[in-house]
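*Asks:* Provided below for reference: sequence and predicted model.
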Amino acid sequence: MEALAWPAAAGACIGKVGESLMSILLPTLFAFNTFIYALLGAFMYFIWREDRAGEFRFWSLAFFLNSGALLVYAVSDLAAIPPVLAGALNLWGVGALWAGIRVFVEKPISRVAAIAGGAIWILAFSDVSLLIRIDGRVTIAAAYAFSIAYELYSYNKERLTIARATAALSAFHGCFMALMGIYAQFVTVDTPMKSVYDSPIAKFMAAEGMSHGIVLGFMLLALSKVRATARQKIAALTDPLTGLGNRRAFDLAAERAIEKSRGAETLVLLVFDLDRFKMINDRFGHAEGDRVLRRFADVAARNTKAAGGVLARVGGEEFAALLICEPSTGLSTAERIRCDFAEEAATLADGLATVSAGVAAMQDRTAGLAALMRAADEALYMAKAAGRNRVFLSPDAARVASRATRNRYDDMLPPLTAA
């Protein structure tokens, strides 16, 4: 009995609030919110027609269904419409809302799961007592609410703060539904009710549900807008062919790395240029040239990631990578990329696809990225002039590297020379 004391006390508190809501004319409130929900549904429909964002198709349907549910609730006493129809429309609307969330987080949807709530409601709760109906309603609604909260909370692609806020709102709604289900166990109905509106718990659920729906609608609009803005920013910093960062993204990342490495760390820049790329495009077509670019991007990204660096496509056939390491490590990374690419691209463009690279190290932080890029370009030009398909170390980087390390590379790779 003591274990049941807290839900009984909570139920008494909720009951008092519910009694105060008895003065609210719910049919009027339902009618007003019917218009608000329909307006939100129409707004989301036009957004879907304009942008073809799949989630808005489901969200528009969700608000139209809930608008219909509220309309049925508003006129059910006057037109003798069974409230179970309104409950089914509402739960189908919630199912459509959940489906839209699944589309938003880029997961497959289940149409069976989306319509299951309303179908279960009709099949299992059409001819039961009010309290059992409430239990069924809150159980289904809470399941959808918690599922929506989970999907949004676990969505980390753009790391949207508003997604977490929307997840918290849905979780709160789910908890409220669960609390109503617990409270319903402590409600005693002495006489038959003329209307569902005679139940304080029904009024309390209606007020919270309508408020939650309106707030959720505006949060979904904001959520989609914030993600669209985030994706536009990402697109502005991404090379569409290779998926790597572009020159602007590389400059921003390099500036952050320079600022972050104020100390003993050495910044090493690797600049790559695909050999005979114009010839490949002229002889084999731009489609083959694109395959060569994508193959090199894959090879370079794999090796750069292993070295903890930043890679970008900074020009037509030119790529750059920035590492925090010793010049000898940067040299070995560039050489590994060159060898791997020569092996993996052997079947492309009759084996003409190779790459040359220049490696430079930053010693003077006041010189900035431009000076480092000039030094790496100088080494790259030397590699090109020496016959292509090789890696050269800039004079400044060669002076920084230890003599033992340079000798080791000179012994292993005769074409590799410190300019």
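*Replies:* Cool, got the structure.
*Asks:* make it CA atoms for all contacts and neighbour counts henceforth
*Replies:* Noted.
*Asks:* need the helices for the stretch 201-350 of the chain, in chain order.
*Replies:* Assigned helices in the stretch 201-350 of the chain, in chain order: 247-260, 277-284, 286-306, 327-344 (criterion: DSSP state H, counting those that start in this stretch).
*Asks:* out of these, flag the one nearest V72.
*Replies:* Closest approach to V72 among those (CA to CA): helix 247-260, 54.0 Å.
*Asks:* what's the most buried one of the helices of the stretch 201-350 of the chain?
*Replies:* helix 327-344 (a mean of 20; mean count of other CA atoms under 10 Å).
*Asks:* mind giving me the packing neighbours of that helix?
*Replies:* The helices and strands touching helix 327-344, judged by 3 or more CA pairs under 8 Å, 6 or more residues apart in numbering; DSSP states H and E, are strand 267-274, helix 286-306, strand 355-362, strand 391-393, helix 395-400.
*Asks:* got the buried residues for the helix or strand where A119 lies?
*Replies:* Element membership for A119 (DSSP states H and E) is helix 111-125. Neighbour-count burial for helix 111-125, counted by 16 or more other CA atoms under 10 Å, picks out A114, I115, A116, G117, G118, A119, I120, W121, F125.
*Asks:* what's the angle between the next helix-or-strand element following it and helix 111-125?
*Replies:* The helix or strand immediately downstream of helix 111-125 is helix 130-153, counting by DSSP H and E. Counting by axes from the mean of the first three to the mean of the last three CA atoms, to 10 degrees, helix 130-153 lies at 170 degrees to helix 111-125.
*Asks:* from the rest of the structure, what touches helix 130-153?
*Replies:* Residues outside helix 130-153 that contact it (CA atoms under 8 Å, 6 or more residues apart in numbering): 87, 91, 94-95, 98, 101-102, 105, 117, 121, 125, 163-164, 166-171, 173-175, 177-178, 180-181, 184-185, 187, 196, 202.
*Asks:* please compute how far the helix or strand just after it lies from its chain's middle.
*Replies:* Using DSSP H and E, the helix or strand that follows helix 130-153 towards the C-terminus is helix 161-184. Its chain's C-alpha centre and that of helix 161-184 lie 22 Å apart, by CA atoms, centre = their mean, to the nearest Å.
*Asks:* cool, and stretch 93-103?
*Replies:* With CA atoms, centre = their mean, you get 17 Å for stretch 93-103.
*Asks:* so what does the helix holding A119 touch, helix or strand wise?
*Replies:* Using 3+ CA pairs under 8 Å, 6+ apart, helix 111-125 sits against helix 83-104, helix 130-153.
*Asks:* alongside the first one, take a look at this:
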Amino acid sequence: METASTPPRGPRRPSASVLLDSGIFVLGLGVLVGALHAWWAAGADPRLAAALAVSLPLGWVLTRFPLMVTGGASGIHVPFAPVVLFYLLVVLPPPVALAAWALTAVPAYFVDRRPWQSRVFNAGSSVLSSLLAVLVVGALAPARPVDTRMLLAVLAGAATYFATDTVLSAVSIAVERRRAVLAELAEPGALVGGGLFLLVAALGFLAGAVRHDMPGWVALLTLLPSMAVVVAAWAWRRAHESRRQQRALFEAAVRIHAVTSVEELLRAVEAHGTALVSGGRLEVRSRPPVEHEIGCELGDDPRRWLVAARPTSRYAEQFDEVALASLGSLAAAALLRVRLAAETERLALVDPLTGLANRRAFTTRLEETVEDGDGGATVAVLFVDLDGFKAVNDTLGHAAGDELLTESARRLLDAAGPDGFVARLGGDEFAVVLPDLFPGAVDDTADAVVTALRAPFLLSAGPATISASVGVTASEPGDDADTLLSRADAAMYVAKRAGGGRSVLGV
């Protein structure tokens, strides 16, 4: 049993996994050497060369077209190439059939496009499984090769082959992923895969029976149903993958359309992308794909890539590349939408001239601060009005007025300190929210505001001098945001009527 999740799930595989796969391959080579020794000791049957002339090209082609039972990320691939082994067991003695198949399987898997560790494991596992299958068939086969008992022997050998390959694959994957072997053996579709493999063996028996009792050219006709099965499996898998990816893309588009933050969007892309690609794993990262990986750039700032493991077959890779490009386009458009929405929301809360929060943002912040202070914490509000701003604006021009407002905003930020929230309410009116502070801190901040705005301004159009009237109030039990702001506003007018350039505490 080969699994669609064969590509490595990380940059480095566990050492135990490498040792296990290498050990299985070494055992497979041992079986190959032993089979060749037995063939030589038995007189070097010349039929081996004729068998290889048939098995080598067929094995190379059929290795690339497994039957896929399930279409998910961990779907089961039922190998079709062993049909050659069961054909050879009908027309040749078991030692010759084993030698021919071992000489076919090792190079067939080694020229595959899978990562090297998958090639090593599949070659070794195939040879080991074929050894047990040959032993079973050799023990049960009757003297006459075309017989019902021979069919039963071939089916028993096929069951042994599939069970051995399934267990070895489960152990290999479990060690690589650090999971329980039983969890891998419980792979959905395993029983269906075993049934399909018995049909593959029956097809091999049929080809051997025809070859035994009929002219050779008639036996060649049995290649037609084999080719039909290969083409059907290939077409079904492509159609299944296309439907699965279309469904996954649709679900991703629906989910991505609903997200409102970049972080949530990236999590959604990874989750749906993992279900989309055949390797069963996709990540969004800042590094481009490397060897044994495929990916596409999102075209975002900072630069990000969608990266997935490279599939084990060319057409699966083509499907995944198209799917990644489609998902990347969806994600890039969604990223742009999320960023534009965030920027629009930000601009709706920012004063475009000074860069401070605007009245809407200030009201929201004050309401939140008052609600957080329901337990008794004091909230202070400073209402600031610039004295003499209109005269500067009229004498030096509107550009100078704008420059004065911008510089006043900077000085207010410095005076309010890191705990103060400064906003421009409109015109030459500003406000500051101060959270619960130690006694006297609010008075000190108000004095700092008055002092900062009294200092001369060196504008591009010339020097200017203004002052500030500051109304100060502190929250009391039962106060809401509107009450606080109204009380601070009233205190500011008291300061202005007193001549300005001062702060007044409102009660």
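*Replies:* Yes, it's here. In this text the structure is predicted, and so the values were computed from the model without any measurement.
*Asks:* so what number do they get for TM-score?
*Replies:* Between these two chains, after superposing, the TM-score reads 0.51 (TM-score structural alignment, normalised by the length of structure 1); 253 aligned residues with a CA RMSD of 4.2 Å.
*Asks:* what's the closest of the buried residues of helix 111-125 of structure 1 to D340 of structure 1?
*Replies:* Here the nearest of those to D340 of structure 1, counting by CA to CA, is A114; it sits at 48.6 Å.
*Asks:* wait, that closest one touches W92, no?
*Replies:* Yes - between A114 of structure 1 and W92 there is a contact under CA atoms under 8 Å: 6.9 Å.
*Asks:* can you get me a residue count around L140 of structure 2?
*Replies:* As a burial measure, L140 of structure 2 scores 17 neighbours (other CA atoms under 10 Å).
*Asks:* I'd say it and A153 touch.
*Replies:* Yes - contact criterion CA under 8 Å: L140 of structure 2 and A153 qualify, at 5.4 Å.
*Asks:* around G376 of structure 2, how many other residues sit close by?
*Replies:* The burial count for G376 of structure 2: 12, using other CA under 10 Å.
*Asks:* what's the match for A222 of structure 1 in structure 2?
*Replies:* Under the alignment by TM-score structural alignment, A222 of structure 1 pairs with A334 in structure 2.
*Asks:* hmm, I256 and that match touching each other?
*Replies:* Yes - judged on CA under 8 Å, A334 of structure 2 makes contact with I256 at a distance of 6.6 Å.
*Asks:* find residues that contact each of the two.
*Replies:* L265.
*Asks:* hmm, back to that, any common contacting residues for A114 and W92 of structure 1?
*Replies:* With CA under 8 Å, 6+ apart, A114 of structure 1 and W92 have no common neighbours.
*Asks:* format the helices of the stretch 201-350 of structure 1 as a markdown table; extra columns: distance to Y45 of structure 1.
*Replies:* Formatted as a markdown table, the helices of the stretch 201-350 of structure 1 follow (distance: least, CA to CA, whole Å):
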| stretch | distance to Y45 of structure 1 |
| --- | --- |
| helix 247-260 | 35 |
| helix 277-284 | 45 |
| helix 286-306 | 38 |
| helix 327-344 | 48 |
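*Asks:* returning to that earlier point: what sits against the match of A222 of structure 1?
*Replies:* Applying CA under 8 Å, 6+ apart to A334 of structure 2 gives the contacts I256, H257, L265.
*Asks:* if we can go back for a sec, next, give me the two most distant ones among the buried residues of helix 111-125 of structure 1.
*Replies:* Maximum pairwise distance among the buried residues of helix 111-125 of structure 1 (CA to CA): 18.0 Å, between A114 and F125.
*Asks:* returning to that earlier point: go through the helices and strands packed on helix 327-344 of structure 1 and name the closest to R406 of structure 1.
*Replies:* Nearest to R406 of structure 1, of these and by CA to CA, is helix 395-400 at 7.7 Å.
*Asks:* so which bit of structure 2 is the next helix or strand along the chain from the closest one matched to?
*Replies:* Per DSSP H and E, the first helix or strand lying C-terminal to helix 395-400 of structure 1 is helix 403-412. With TM-score structural alignment applied, helix 403-412 of structure 1 matches no range in structure 2.
*Asks:* residue in structure 1 paired with L425 of structure 2?
*Replies:* Alignment note (TM-score structural alignment): L425 of structure 2 maps to V314 of structure 1.
*Asks:* cool, L62 of structure 2 as well?
*Replies:* Under the alignment (TM-score structural alignment), L62 of structure 2 pairs with no residue of structure 1.
*Asks:* counting by contacts, list what the strand or helix carrying L62 of structure 2 packs against.
*Replies:* Assessed by DSSP H and E, L62 of structure 2 sits inside helix 47-63. If contacts are counted by 3+ CA pairs under 8 Å, 6+ apart, helix 47-63 of structure 2 sits against helix 83-91, helix 94-110.
*Asks:* hmm, who's touching the shortest one?
*Replies:* To tie it back to what came earlier, the one meant is helix 83-91 of structure 2. Taking CA under 8 Å, 6+ apart as the rule, helix 83-91 of structure 2 contacts 51, 55, 58-59, 97-98, 101, 130, 134, 137, 145-146, 150, 154, 158, 200-201, 203-209, 211-212.
*Asks:* mind giving me the ChimeraX command for buried ones among the residues you listed?
*Replies:* One line in ChimeraX is enough to select the buried ones among the contacts of helix 83-91 of structure 2; burial here means 16+ other CA under 10 Å:
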select :51,55,58,59,97,98,101,130,134,137,145,146,150,154,158,200,201,203,204,205,206,207,208,209,211
